[in-house]
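1. sharing a sequence plus its predicted fold:
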Amino acid sequence: MKLSYVYILTNEYRTTFYIGVTSNLKNRSIQHFLGEGSEFTKKYNIKYLVYFEEFTDIKQAILREKQLKNWRHDWKINLIKQQNPLLKTLDL
């Protein structure tokens, strides 16, 4: 069974968020940190992992990613704070 992840990255000031989906969270986090993840994350210096969810079905992960991308900014912050109250960078 291959796992998939929905993840949220942010910048140093925790003001801008990026939501993505991947099957290899560690490698994808490293790519973003090195500025190789996407043009958006590179442009806004978004490279700090603050939240992720694990899925056994990639289709469910993609649906969750789309759902979260439509959420308001404050909803995303509240979701992150449920598991990471201080919005600290997560280590994998």
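-> Cool, got the structure.

2. only C-alpha atoms for contact and neighbour calcs from this point on.
-> OK.

3. and the strands in this structure?
-> Taking DSSP state E as the criterion, the chain carries its strands at 4-10, 17-22, 48-55.

4. what's the most buried one of these?
-> Among the strands of the chain, strand 4-10 has the highest mean neighbour count (mean count of other CA atoms under 10 Å), at a mean of 23.

5. and of the strands of the chain, who's closest to G35?
-> strand 48-55 (11.3 Å; CA to CA).

6. how near is I46 to K2?
-> 27 Å (CA to CA, to the nearest Å).

7. hmm, I was thinking of H32
-> Taken as CA to CA, the span from H32 to K2 is 22 Å.

8. hold the first one in mind and look at this next one:
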Amino acid sequence: MEFTVYILYSKSADKYYVGYTSMGIDDRLRRHLSNHKGFTGRIKDWELFYFEKFPEKSEAIKREKEIKSWKSKARIQLLTKQ
């Protein structure tokens, strides 16, 4: 099974969301855009900003935590410039 660490961006909220999934990224994005309780359910313009694939769940969780620990929009934005 493959795991994906992904970053979503909302222009209207000027926010990033970092997560991981074993689902297809398109399916996961649809769920974020659906009506549900929680942070991402309130915002309706999420777009996929960045993603990385991992063969192991533990690697994906480690990378997700690393990115979340940055707490920096500027550093997240640098990911697409690599």
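-> Great, that's in hand. The shown structure was predicted, so the numbers you read here are calculated from the model rather than taken from an experiment.

9. what does the TM-score come to for these two?
-> The TM-score (TM-score structural alignment, normalised by the length of the second structure) is 0.83; 80 aligned residues with a CA RMSD of 2.0 Å.

10. have a look at I46 and K2 of the first structure and say which one is more surrounded.
-> The neighbour count for I46 of the first structure versus K2, taken as other CA atoms under 10 Å, is higher for I46 (25 against 9).

11. which residue sits closest to that one, ignoring its sequence neighbours?
-> Spatial nearest neighbour of I46 of the first structure, chain neighbours left out: N11 (4.2 Å); criterion: CA to CA, 6 or more residues apart in numbering.

12. ok, that neighbour touching Y18?
-> No: N11 of the first structure is beyond contact range of Y18, at 9.1 Å (criterion: CA atoms under 8 Å).

13. which residues do those two both contact?
-> Common contact partners of N11 of the first structure and Y18 (CA atoms under 8 Å, 6 or more residues apart in numbering): I46.

14. grab the nearest non-local neighbour of I8 of the first structure.
-> Nearest one to I8 of the first structure, counting by CA to CA, 6+ apart, is I19 at 4.6 Å.

15. quick one: what's aligned to that neighbour in the second structure?
-> Mapped onto the second structure by TM-score structural alignment, I19 of the first structure lines up with V18.

16. its match contacts E64, doesn't it?
-> Yes: V18 of the second structure lies in contact with E64 (CA under 8 Å); the separation is 6.7 Å.

17. no further queries at this time; thank you.
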